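> After the sequence you'll find the predicted model.
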Amino acid sequence: MDELKEIKKKFSVLRQKTRKGDIFQSLGPLMSDNLMTLPSQGTTPVVLPKNGEHALERFQTYDHQLDIRTEGMLDNIKVTTISDEDIQLAITQLANPLPKYRDTGAFLFLSDIIQNELISEDQLRLLTQRLVSDEQLFSHILEPENDGIYGRSFSILVLSLLLFTQRTKIHFMSADQMDLVINQVALYVALERDTRGFIGTNGWAHAFTHIGNVLAELFMMPQLMRADKLFLLASMLAGYRELKQPLMMGETERLVEVVIYAANAHELYADYILLTLKLWRKDLVTQRDLKTEAQWHQLYNRSRFFHEIILRGSQNVPKKLYDYAEQTKDYLT
């Protein structure tokens, strides 16, 4: 879609300017300006995966091997190669609204084979490439709430497992692939607007909790340059600023946990977070007469963010952030 291509270009320019040190204070507002120019999209049909039972059968053919691998009993047992086709099948089923096929099927299968190192480095790279593709990560993202959320959210969740593997076990990603991951994740966390947590009989969507997971992994990577971490942080905060639906199921707690980790890691991030909190308060000063449901959701999302900072305790939060949150808490309620 043309809108997605255009905002990708704009974010790419902002990332390069951040790397050069050309922008800092204006980074968040520039991101917000770009996000606000996106036109509203109409709803289009979401093509959901079929053959969930067939996929479960394929995943279950590996179950015995995964069980004995977990128990450390593989010394005399031939390892069955995980096929590329079954990996792709699992990627497809991440978009299944039914938790039987998505959670306990595809996600559990991918989690097991990644964490138990049952797939090759080539397959790890292939899996990463598929998960951060536009087709997977931005499917229906500019439209109103829809079933596309499952594929997007669980792609980010599996990506966090891959990043953990990259950080702690096998450095399988090339510099180019990591560069792509940063670009795609930064744009995703800025664009996602589906705040639903647990959805009826379909289980958890929880995109913003999964966003916290993937950002945590990226922030903990020592080889990632500081400017890229700042860019990711700014993207998430810019997206949070634009939310017009409530985060009610622990998502803000997870995001604040990750934000405070960054703030404690380097003063640069703490300074940027403080700028953002001041910007959010300025928004409210200039929009005192709240009339719409969306405006009230924005207010309470931000209020929960401030309160979560306070709840983490003054001993765990940089003083300037804690003090500012404490000073403004009554204003935001």
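That came through, no problem.
> drop to CA atoms for contacts and neighbour counts, all remaining ones
Fine.
> residue boundaries of the strands in the stretch 151-300 of the chain?
For the stretch 151-300 of the chain, applying DSSP state E, counting those that start in this stretch gives strands covering 198-199, 203-204.
> Put this next to the previous one:
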Amino acid sequence: MVVSKINEVRDQLHRLYQSFEMGEAFDTLPDQMTDLKLSLVYAARRTKVVPRTEGAVEDLQALLKKVSVDLINDENEDENKVDDETLMLLLKNSGSLNEAIRDRGIFFVVSGLMNRGLLQDEQIWPALQYLTSDEVLYDHILEPENDAVFGRSMAVLLCSVFLVADQIHGRVLTREQYWSVIEKIACYILLEQDARGYVPNYGWAHAFTHVGNVLSAMADSQLTRAQKLFFMTSVMVAYQQSTQSFSFGEDQRIANATLEVATKEPFYAKYLVRIFQVWPQRTPTDPRVSGVDFWVKWYNRTHYFLNLMVVPDIPQVLVDFIKKLPEY
């Protein structure tokens, strides 16, 4: 049942993209995507989350320590490259609820390998295929707030690392491969309802910040204009319709990432204004009626725009729109 619901959303999203790509939904896409977001039905109860891990914790800790030490000592680069089996073992444990293993272990090791150029060309696509598989990216996503968010969100963060690696390695992904990753993450962020930041005893959830990292990585990709605008729309619609307050820098990350896209050419900035125009129309307008929902969305919007306005090179068309916004 869950799989069929996710497939239904994915199919609807793909149809929206096909229409948008053909130029049939340029003005209406933000509204159509908002309709899709608001139509989502989530389960009333959560089921047991089994953390996504593999192998003994002690062995994994030893492996993380060894690779970390090698990176710090900057030993012979060829010797520091991880084999496919080792890399996949790290990815398969990225759903661990142990902050030291997940956030301060696996993420830092994989990003360290990327920064040092130690990932191999042929490792990038299989890693992204695993991280965007349904079992990983949509794990328990239709249920109330649950521990699977740490694995889902970490998968997105690691996707951003491998997308940056693709750019560093001279674009080893085909456009079709790259878009398949982005399209799945577009579906993910529309489905994701857990907007927690730092969670005591568990570490970072930070789903929206991590999606911002993907949006930033995508800005310089080989994707088409339609693909870039489509993904930016999905991120902005999800941000606009979040029912949770962002208090761990998500507003700043999303603002900076959208600007990285919007500043590529004037057309992108004009389209971002089109997304902005939908915002006040599709969120509560009266605090006396909507109460906390109004204030959550109003402050999320206000903080996003404030973060845009402090950027020196913000396109004037965005400034003009923001200055005309009413206080409420």
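Perfect, thanks for sending it. None of the values given here were measured: they were computed from a predicted structure.
> about what we covered before: need the strands of the stretch 151-300 of structure 1 in JSON lines with mean neighbour count and distance to Ile170 of structure 1, can you?
Compiled in JSON lines, these are given as follows (neighbours: other CA atoms under 10 Å; distance: least, CA to CA, whole Å):
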{"stretch": "strand 198-199", "mean neighbour count": "12", "distance to Ile170 of structure 1": "33"}
{"stretch": "strand 203-204", "mean neighbour count": "17", "distance to Ile170 of structure 1": "30"}
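> Out of those, which gets nearest to His54 of structure 1?
Nearest to His54 of structure 1 among the strands of the stretch 151-300 of structure 1 is strand 203-204; the distance by CA to CA comes to 21.0 Å.
> hmm, back to that, a markdown table please, covering the strands of the stretch 151-300 of structure 1 and showing distance to Asn116 of structure 1.
Below are those laid out as a markdown table (distance: least, CA to CA, whole Å):
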| stretch | distance to Asn116 of structure 1 |
| --- | --- |
| strand 198-199 | 28 |
| strand 203-204 | 24 |
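> and of these, who's closest to Gln287 of structure 1?
strand 198-199 (31.3 Å).
> What residues in structure 2 pair up with the closest one?
Aligned by TM-score structural alignment, strand 198-199 of structure 1 falls on residues 198-199 of structure 2.
> Equivalent analysis for stretch 127-136 of structure 1, please.
The aligned range for stretch 127-136 of structure 1 is 127-136, by TM-score structural alignment.
> Other residues contacting the matching stretch?
88, 91, 137, 151-152, 155-156, 158-159, 162, 181, 184-185 (CA atoms under 8 Å, 6 or more residues apart in numbering).
> Would you tell me which one of those residues comes nearest to Glu250 of structure 2?
Val156 (14.5 Å).
> contacting residues around the closest one?
Per CA under 8 Å, 6+ apart, neighbours of Val156 of structure 2: Leu131, Thr132, Leu137, Ile185, Ala207, His210, Val211, Val214.
> Tell me who's in contact with the last one.
For Val214 of structure 2, the contacting residues are Val156, Leu157, Cys159, Ser160, Leu163, taking CA under 8 Å, 6+ apart as the criterion.
> Adding distance to Ile254 of structure 2 as columns, could you present these in CSV?
Converted to CSV, the contacts of Val214 of structure 2 look like this (distance: CA to CA, whole Å):
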residue, distance to Ile254 of structure 2
Val156, 14
Leu157, 14
Cys159, 17
Ser160, 14
Leu163, 17
